[in-house]
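Undergrad: missing the sequence, but the structure's below:
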């Protein structure tokens, strides 16, 4: 039986704007539509994990404005434990998300209440965090809050270094896994004062392992992910995990779907490579619909729906 996954992170309301293309500086365009949806990297990952069967709790904050209920709606629907929620005076975090006709997005995040999730707020939930089998962290709350959560953890620490923030190198090295994309991997290596052997994807993953990171999952968009692990003989192995071929409608929150699914698979005892294979299928599912949390699958619909659009030989391997 899997244990508890505690996500310590951000909660936002996403103002999702759909438009034909992104405006140039100084340009005004007419958009196609706007919706207000639940979001935030912490909330997104908690919803993804919970909907895929993981017992999940969230430590985070919302304000006392009209956006709070919207920001919490997906968490409540997914059955995430919200006893670790705090309610500071002020505004809820908001993300302004523009999505063009190709599904590509630009995002501006206004932290709001998420900015209050520093050391004191996180340490107020020490018992909940210490009880977790997996503690999942991201970069959308203050640095001292992230570091406090890592220090309180008695179980496995997953760190999705997005956005990249400066952290104690010991926290980054303790991540198991460190979840990054290619750009974030390069910045993480810089923060660890390590120069990789080259610029290829595998070089970046091996560079992070050589820098002392316990394990690495680096996402590479539609190509899937690379999984890096330290071997028993002190070496390193890197496994390529391809992603299913699907038509992207909106990439918003796809990385969070991947990370939440990775946590869910690890919580039920899968090894890191198999967990990444599962997460890649979930990420592919999420890009086929608009928004972040509304696009996430449940265990009931994940495999049949993701098989649509996959090459036959790939589908047989799922």
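TA: Structure's in. What do you need? This one's a predicted model, so the numbers in the text were calculated from it and none came from an experiment.

Undergrad: from here on, just use CA atoms for contacts and neighbour counts.
TA: Will do.

Undergrad: in this structure residue 230 contacts residue 214, no?
TA: Yes - the criterion here is C-alpha atoms under 8 Å, and residue 230 meets it with residue 214 at 6.8 Å.

Undergrad: quick one: secondary structure of residue 284?
TA: helix (DSSP: H, G, I helix; E, B strand; the rest coil).

Undergrad: tell me where the stretch 51-200 of the chain has strands.
TA: Secondary structure of the stretch 51-200 of the chain, counting by DSSP state E, counting those that start in this stretch: strands at 56-61, 81-86, 93-99, 105-110, 134-137, 156-160, 178-181.

Undergrad: quick check: angle from the helix or strand where residue 260 lies to strand 56-61?
TA: Element membership for residue 260, per DSSP states H and E: helix 254-267. Helix 254-267 runs at 130 degrees relative to strand 56-61, counting by axes from the mean of the first three to the mean of the last three C-alpha atoms, to 10 degrees.

Undergrad: ok, structure two:
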């Protein structure tokens, strides 16, 4: 961002030291729902950190009636006069459950592939899945002149659900001969690029088994034709990338025999107890002789093994849920057996609706496996999810998010999943050997014009062409409306593409002529409305660019009144469903101790830390970053630079680590410790230096610090010294 004193506004030492309090410089960063821009060969980290979930299945409009199951020719009066309508269908609910179960839902994609009816219910179902639950529906479609699938749920007083399903559009799939081509398109277009695949192949040769602990998972059910699931499973395996691909078949949805082709094409078959009994009866030839008591765990396990022996391909597993008795995972190998009992005994009064218990269990299990957890740990996560789901009414509305699941695990004696843990230096994160998502300030390319005498006018095109010569940089951030507007977007996009750059950000600059006295905090309500609209316009451009937007707000006068305007302005702009709400991350540059994140309280609203600004606000940058991470991974962006502090004021915008190398290293160590995976933006002002060389120098410094941090975080003695606050020992071990 531009330095304030270069805009014609001077701050003396007192005011400058209060920069964080008065929010005289606030930065807003927005990242879209598409995956963050990575450099060409950063995909090993992308695959490590981003599990992928595909769900092919049914979507229904559920109507729930509170009644006992009537007998033949019997008419019963419902014991509750209300009818509950909700999103239904095993496929749709498992897609929602998967999205809710993700540790980092903003960085992962859940694809649902299904058929919607061409009616009002279908439109409502489509909008609910895509807008309310952020499930990707790019491969789903509405079938003309066909009604939506409908589920009629009869719910007893004990919370036990019985259902009747009318397939509707769920039965309207492509012809069997066309299914392989249909799914080839689905799994190819959702896959990683050819360029990234080449990088992954190179990384696999170099790093071997350490390349990835995550998996790509396909969830199937039986509320759609088996032929569809069979085609999806086979093509999914054929189109596999360098990550392992796993197919899980939920046996719910049909009591008919599973075809041999479908059965053998999947990796994990998951029935509940009654479905296991049906599976055994249709799979084991001498079932009538070998009677199993399915209320006995040993018999249930023996029966599951019998199914695998009779129909399995030697590489499969059965994941069986036993209701209040727990669940087990079994293969045809005796050593591959896991039994997980319920994490807690629920009070019967807490159990209000068991409809979504299975959806929740299997979708959470799939996500946990995709994230690289062990089978045992994945079953514990799934068990927690199922236990929470039965305590709320409805299917989709009862599916818990990962935060609730982790809290339930902790309350019942299990550890939270260790990702970017704030508890200490020793934690199980994916190993990140390098960092390569760098951005330099585009306007710094205006400096040292004598080095590029052929350039007479530094417009956006000339700036980008000089910027593209920086070694080690493939990302760029543009200013709105200085560098790009709605009208110039196509032309700028062509230039960026020609220079082999990718836009990772859009920095919003509020015109001084209109917003001289502030934007969201302006005393004029009319101007504040224009500020909200201005940001919405920027969001539209950001959505077209597909990445990140940042903004600057001028000084404030009356703090209490301005604070209310600030909160309401951000809430109105960031929450706008047509523009900014579609953006994945919105961050503003302030200090982590303020309450604006909590006041606005939107999931895509976070923080950008400017290293030099934190210094000039008399804060510790490393502590500020730690606090931001501990707010729940709310650090969305960092600006690296350095500053000279004195009683007379400060000089910021200097090369990173040039003034405070030890503090700069500690800041990078915190980023590495918490597995920061965002863009590193160098907000520097090289007035006397070659801006290209200055940027390359900053990149080199950060890469060296990152390697040092990687080494330090693996040093047991150093970690122990840090926990003991033993300064002298830390110094000795760090030398």
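TA: Cool, got the structure. Source: prediction; values computed, not measured.

Undergrad: helices of the stretch 1-150 of the first structure, residue ranges please.
TA: Per DSSP state H, counting those that start in this stretch, the stretch 1-150 of the first structure carries helices over the ranges 41-51, 67-78, 119-123, 126-130, 143-152.

Undergrad: chain center to the third one, what's the gap?
TA: It refers to helix 119-123 of the first structure. 21 Å (C-alpha atoms, centre = their mean, to the nearest Å).

Undergrad: now swap in the fourth one and tell me
TA: Per C-alpha atoms, centre = their mean, the displacement of helix 126-130 of the first structure from the mean C-alpha position of its chain is 21 Å.

Undergrad: now the first one
TA: The gap between where helix 41-51 of the first structure is centred and where its chain is centred comes out at 8 Å by C-alpha atoms, centre = their mean.

Undergrad: ok, back up a step: indicate which one of the helices of the stretch 1-150 of the first structure is closest to residue 17 of the first structure.
TA: Taking C-alpha to C-alpha, helix 67-78 is the member of the helices of the stretch 1-150 of the first structure nearest to residue 17 of the first structure, at 16.3 Å.

Undergrad: what sits up against that closest one?
TA: By C-alpha atoms under 8 Å, 6 or more residues apart in numbering, the residues outside helix 67-78 of the first structure that reach it are 11-14, 36-39, 43, 46-47, 50-51, 62, 91-92, 293-294.

Undergrad: what's the angle between that helix and strand 93-99?
TA: Going by the same axes, to 10 degrees, helix 67-78 of the first structure makes 80 degrees with strand 93-99.

Undergrad: residue 262 of the first structure matches what in the second structure?
TA: In the second structure, the residue paired with residue 262 of the first structure is residue 365, using TM-score structural alignment.

Undergrad: for that match, give its distance to residue 563 of the second structure.
TA: Look at residue 365 of the second structure and residue 563 of the second structure: by C-alpha to C-alpha, to the nearest Å, they are 43 Å apart.

Undergrad: higher neighbour count, those two?
TA: With other C-alpha atoms under 10 Å as the criterion, residue 365 of the second structure and residue 563 differ in neighbour count, and residue 365 comes out ahead with 28 against 18.

Undergrad: how about the more buried one, what does it touch?
TA: By C-alpha under 8 Å, 6+ apart, the residues touching residue 365 of the second structure are 378-379, 381-382.

Undergrad: coming back round to it: CSV for the strands of the stretch 51-200 of the first structure, including mean neighbour count?
TA: Below are these laid out as CSV (neighbours: other C-alpha atoms under 10 Å):
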stretch, mean neighbour count
strand 56-61, 28
strand 81-86, 17
strand 93-99, 22
strand 105-110, 14
strand 134-137, 28
strand 156-160, 24
strand 178-181, 24
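
Undergrad: adding distance to residue 167 of the first structure, write the ones you listed out as TSV.
TA: TSV is the format used below for the strands of the stretch 51-200 of the first structure (distance: least, C-alpha to C-alpha, whole Å):
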stretch	distance to residue 167 of the first structure
strand 56-61	19
strand 81-86	23
strand 93-99	22
strand 105-110	20
strand 134-137	12
strand 156-160	11
strand 178-181	13
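
Undergrad: quick one: closest of these to residue 27 of the first structure.
TA: Of these, the one closest to residue 27 of the first structure (C-alpha to C-alpha) turns out to be strand 93-99, at 14.4 Å.

Undergrad: which residue in the second structure aligns with residue 175 of the first structure?
TA: By TM-score structural alignment, residue 175 of the first structure lines up with residue 266.

Undergrad: give me the number of residues near its match?
TA: 25.

Undergrad: can you tell me what residue 57 of the first structure aligns to in the second structure?
TA: Match for residue 57 of the first structure (TM-score structural alignment): residue 111.

Undergrad: wait, isn't that match in contact with residue 137?
TA: Yes - contact criterion C-alpha under 8 Å: residue 111 of the second structure and residue 137 qualify, at 6.2 Å.

Undergrad: cool, thanks, signing off.
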